[in-house]
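In: Show me the folded form of this:
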Amino acid sequence: MPSNKRYLILTAALILSLALGIIYAWSIFKEAIETSIKLKSEGGFDWDISALNDPYSVSVLVFSLTMIFAGKIQDKLGPRITIYIGGILISSGLFVMAYTTSYFLWIISFGVLAGSGIGFCYSAITPVVIKWFSPEKTGLVTGVVVAGFGLSSVYLAPLFTFLFDNYGFQNAFVYYAVGFSIILFIAAYFLKNPENYLQTKENILSSGENNYNLKDILKTFEFYRLWIVYFIGAGAGLMVISFITEMVKKGLGKQAFWGVIIIAIGNAAGRILSGILSDKIGRIKTLIIFLFFQTILMFISAFIINLDNISIIITLLIATFIGFNYGSNLTIFPTIVKDNWGMKNFGANYGILFTAWGIGGFVLSRISQMLKAQTNSLHWSFLLAGFLLIAALAIASAGSKRTQKNRNTYSK
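Out: Below is the predicted model:
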C-alpha cells in the first residue's frame, strides 16, 4: 500500500475525529443556557436547572447505541457514505439548536440528532485507518485517530466562546454547522477502504478464520467479560473526571483554559501511548497496566482530593492522569475487537461493545452525582471507582491468556 496514501487517510481521519468532539463542548453550552435561565429574559431558556445535563446524557447514550447500527452500515457501505450520513445528522441538530430554546427540541437536536450523527461518523473513522496499516501498527494508528476526539476540547471551548461573544448564541451554531459540514465532507472524501483488503498478504490469516459476526461474538463468554471491563474502565473515569476538572477550572480562575489544555493533552496522550504499548506487549497486558494505575490513583484521590489545603497543581495532575488512564480504553478495546474477531464485521462488533462506554458513563456518572449531592464530597465516588476497578482488573486478568494468544496469531 502506498505510504503517502495511507498517511493521507490517517490525516483525514484525525481531522474528522477533532471535528466530532462537539459533544465535549457541552460544558460551554450548559453555562450559556444556565445564565439565560437565571436572567429569566423573554425568549430565553426556561428549563429546570436539575435537567441541564439531560441533552448531554441523552447524546452520550444515543452515540453509543447508534454505533451498533452505524457499524453495520460501515461494514456494508464503507466509511465515506457512513460519515456523510453522520454529518447530515449532526449539522441538522446544530441548525435546530440555533433556532430553539425548547428543552424537548434540545433533547432531539443535541441528544438524538447530534448524538446519532457522532455515532455514525465515529464508527467509520477507526476501521478504515486500521485497514491501511499493518497489524503491528494497529494500536498506534487507532490511538492517533481517537486522540483527536480527546483533544477537541482544546479548540472547541475558545471557539464557541468567541462565537457566542461576537455573533450571539443562535448565530454561533449556524456558523459552526456550516464550517463543520464543509470540513467533514471534504475530509470524508479521502476516506476509502484499500482495494482487496482481505486478500492482502498481511491480513490473509485474519480473513481466513477470525471474522466473527455479531451473532457469533454474542455467544461467547469473552464478549461479556470485555463488556464489563469496558463498562468499569470507562465509567470509573467518567464518574469523577468532570467534577475534578471543574475543581481545576475554579482553582485556576482566569488561567482555567490552560488547565483544560493540559487535561486534554493527558487524555490524548493516554490514547496514543496505550496504543504503542499494546502493539509491543499485547492488548490485555496494556489494559491491565492502565487499570492498575487508575485503581491506585482513585484510592489516593479518595483521601486527598477534598483536603482544604490541597494544591491546585496536585489537583491538576490527578485530573490529567485520570484522563490519561481513561483515554487508554478508547484505544485498547477497538484493537482487541480487531485482533479477536477480525475486520470484516468490525463496525458492528465494536459498536455492540462500545455500548459499555455509553452505559458505563451514564450509570456511574449518575451514581457519582448522587453520592456527591448526599455527602458534598468526592470521597465516596473515588472509593467506589477504586473498588470497581479492582473487579475489572480481576476480570481482565482472567481472560488475558486467551486474548494474548489471539494477538500473537496475527503477528506470525
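In: From here on, just use CA atoms for contacts and neighbour counts.
Out: Will do.
In: And the strands in the stretch 301-412 of the chain, which stretches?
Out: Counting by DSSP state E, counting those that start in this stretch, the stretch 301-412 of the chain forms no strands at all.
In: Would you do the same for the sequence below? I want to compare the two.
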Amino acid sequence: MPLLENKKIILFFGCLAIFFPGAFVFGFPGVMASEWQTLFHVNKAQIGRLMFFVLAGTGSAMYLAGKLQEKIPSRFIIFTGSLACSLATLFVGQATCMEHVYIWAFFEGFFCAFVYIPCLTIFQKMFPENKGLITGILNLTFGGSSAVMSPIFTYLLVLKGYEFTSVFAGFLSIVFGTSVAFLIKTPGKDKAKGGPQLSTLSFKQTVSLSSFRLLWCVWALSGAAGVSLIVLASSFGRQLGYGITQYVYILTCFNILNGIGRLVCGRLSDRYSKQKILMIVFLMASCAYCLMPWFSHLYLVSFLACFIGLAFGALFTVSAPLVTEVFGLENFGKVFGLVFTAYGFFAGFLGPWLSGIILDMTHSNFKIVFSLFAVFYLISSVLIMRVKIMGNDKQVVACPSDDQGNFIKLEQSS
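Out: Coordinates of the predicted model:
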C-alpha cells in the first residue's frame, strides 16, 4: 500500500492540520489576555468579548463548512481554513488596538471551522467502526494542542515579546499545518463510499426535531461554562496572587484534560451511552465550579480546572458521533454546524462576555460567576438525557421530504 494511501498516515496529517487552529483558539487568548489588557488599556469585560468574537466566527462558518463539503473536495476547504488561521495570527501580531484583536478573533474562529468540520466528516467515513475513538483523537489534538502550546506561547511572550510570539506561531502553523492539507483525502479504494453525500434533512426539518433543540441548548449552556475558563484563568489566577508563570498551570491543567478527556470519552462513547457519559462529566464540572472560588492553593484550583476541561472536551467529542447516530452521517456536517451555532453565537455571550460584565460590576466576585456556570452544567446534565438516538421507540430518523416539501416522519421501533 502506498504511504499516502495509508489511513493512519492520513489521520496523522489530519491531526497536524487541526493542531494549530486549536492552539490559536484555546491557548493563544488565555496566554495573551493579560498582555492585551496592558497594551490596549482595556477592562475584563472587553477581554471577555474576545472569546465571543471567536465563537461568533466559528458559529457563522460551521454550517457553511458542512454545506461546502457537498460541492468542494474537503482538502481544499481544509487548506483554505488552515492558511487563513495562520495569516490571521500574523496579523494580530501587528495589532495596535483591541478592535484589531477582535477582528483576529472572528477570522480565527471562522476559518477554524473550515478545518474542523471536514476533518471530522472525512475520518468518521474512513473509520466507520470507531467513530468515537477517531473523533476523540482529532479532538484530543484540537483541544490538547493548547496544553502543548500555551507554555510555549508564555515562554516566548516573556522572553521575546508579543509581536515575535504571534509571528512565530503563524509561520509555524503554515510550515507544519497548512502544508499537509492537500494530503488529507480518502484513500483510492474507499473513494466511492467516502465521496460527497447529499444530505437528506433540510434546515426546516432539522430544527423541527426535539433532539436537535435539546442538543442546541446543551451546547449553549455547557459550551458557555467551559469556554469561559480559558479567558478567566488568568484573571482568577492574578486575583489569587499568582504571576503569569504560575497561573498558566490552571489553563494548562484545563487543556490537558480537555485533550485527554476527548480521547477517553470518545473511546467510551463507542461502547456506552453517550448521554450518560455527558451527564456524568457535566455533573463533575458543576461540582468543580462550585468549589473553585473557595480555594486559593494553585495546585488545588488547577486540579478542579481538570474536571471543567474534561467536560468541555467530552462535549466536543461525544456530541459529534451522537449527531451522526441521531441524524445520519450524510447530515453530519450541516446538522453539527447548526448545533454549533449555539456555541458560536450564544455561548460566547452567556460565558466570557457576561462573566466579564459581572466581574466588573461586582469587583471581581468569582463566587457569583462560577456559581452561574455550575448551574449551566447542572441544567445541561438534565437536558442531555432527553436526547434520543436511533433505535429508541418512536424515534424520528433522517428522511427526505415529499414532493410538496413536507417533512416525512419515519418511525423506527426498537
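In: Look at the closest residue to I107 of the first structure other than its chain neighbours and give its secondary structure.
Out: Nearest residue to I107 of the first structure in three dimensions, chain neighbours excluded: P55, at 4.7 Å (CA to CA, 6 or more residues apart in numbering). Three-state assignment for P55 of the first structure (DSSP: H, G, I helix; E, B strand; the rest coil): helix.
In: my read: P55 of the first structure touches G115, true?
Out: No: P55 of the first structure is beyond contact range of G115, at 9.4 Å (criterion: CA atoms under 8 Å).
In: Please report the distance of the residue nearest to I107 of the first structure from F63 of the first structure.
Out: To F63 of the first structure, P55 of the first structure is 12 Å away according to CA to CA, to the nearest Å.
In: who has more neighbours, these two?
Out: Neighbours were counted for P55 of the first structure and for F63 using other CA atoms under 10 Å; F63 has more, 31 against 22.
In: Which secondary structure element is home to the more buried one?
Out: Assigned by DSSP states H and E, F63 of the first structure falls within helix 54-77.
In: what's the mean gap between that helix and the aligned bit of the second structure?
Out: Compared with the second structure after fitting, helix 54-77 of the first structure deviates on average by 1.9 Å (mean CA distance after the TM-score superposition for the first structure).
In: where do the strands sit along the stretch 101-250 of the first structure?
Out: Counting by DSSP E, counting those that start in this stretch, the stretch 101-250 of the first structure contains no strands.
In: ok, P55 of the first structure - contacts?
Out: 106-108, 110-111 (CA atoms under 8 Å, 6 or more residues apart in numbering).
In: Sort out which of those are buried, if you could.
Out: Neighbour counting with 16 or more other CA atoms under 10 Å marks 106-108, 110-111 as buried within the contacts of P55 of the first structure.
In: Can you tell me which of those is nearest G233 of the first structure?
Out: Nearest to G233 of the first structure among these, counting by CA to CA, is G111 at 23.7 Å.
In: Counterpart of that closest one over in the second structure?
Out: Aligned by TM-score structural alignment, G111 of the first structure pairs with A105 of the second structure.
In: For that match, give me its contacts.
Out: Per CA under 8 Å, 6+ apart, neighbours of A105 of the second structure: 50-51, 53-54, 57.
In: I'd like to know which of the residues you listed are buried.
Out: Applying 16+ other CA under 10 Å to the contacts of A105 of the second structure flags 50-51, 53-54, 57 as buried.
In: Closest one of the residues you listed to L291 of the second structure?
Out: Taking those together and measuring to L291 of the second structure by CA to CA, the closest member is M51, at 24.2 Å.
In: Wait, the closest one touches L229, no?
Out: No: at 10.6 Å, M51 of the second structure does not count as touching L229 under the criterion of CA under 8 Å.
In: dump the residue contacts of the residue most central in space within the second structure.
Out: In the second structure, the centroid-proximal residue (CA atoms, centre = their mean) is F316; its distance is 5.9 Å. Contact analysis of F316 of the second structure by CA under 8 Å, 6+ apart lists 139, 262.
In: Which residue in the first structure aligns with it?
Out: By TM-score structural alignment, F316 of the second structure lines up with L330.
In: how near is its match to L238 of the first structure?
Out: Going from L330 of the first structure to L238 of the first structure by CA to CA gives 12 Å.
In: Check K412 of the first structure too.
Out: For K412 of the first structure, the distance to L238 of the first structure - CA to CA - is 37 Å.
In: How about G259 of the first structure?
Out: Taking CA to CA, one finds G259 of the first structure at 17 Å from L238 of the first structure.
In: picking up where we left off before, of the contacts of A105 of the second structure, which is the nearest to F176 of the second structure?
Out: Looking across the contacts of A105 of the second structure and measuring by CA to CA, the closest to F176 of the second structure is V54, at 22.7 Å.
In: Aligned to the closest one, what sits in the first structure?
Out: Using TM-score structural alignment, V54 of the second structure sits opposite S59 in the first structure.
In: what's the closest non-adjacent residue to its match?
Out: Excluding the flanking residues, the one nearest S59 of the first structure by CA to CA, 6+ apart is G111, at 3.8 Å.
In: Same question for T100 of the first structure.
Out: W106 (7.6 Å).
In: now C85 of the second structure
Out: Counting by CA to CA, 6+ apart, the residue nearest C85 of the second structure is E108, at 5.2 Å.
In: Confirm for me that the one you found is in contact with V54.
Out: Yes: using CA under 8 Å, E108 of the second structure makes contact with V54 at a distance of 6.4 Å.
In: between those two, what contacts are shared?
Out: By CA under 8 Å, 6+ apart, the residues touching both E108 of the second structure and V54 are V25.
In: which of the residues in stretch 350-370 of the first structure are buried?
Out: In stretch 350-370 of the first structure, counting by 16+ other CA under 10 Å, buried: 350-362, 364-365, 368-369.
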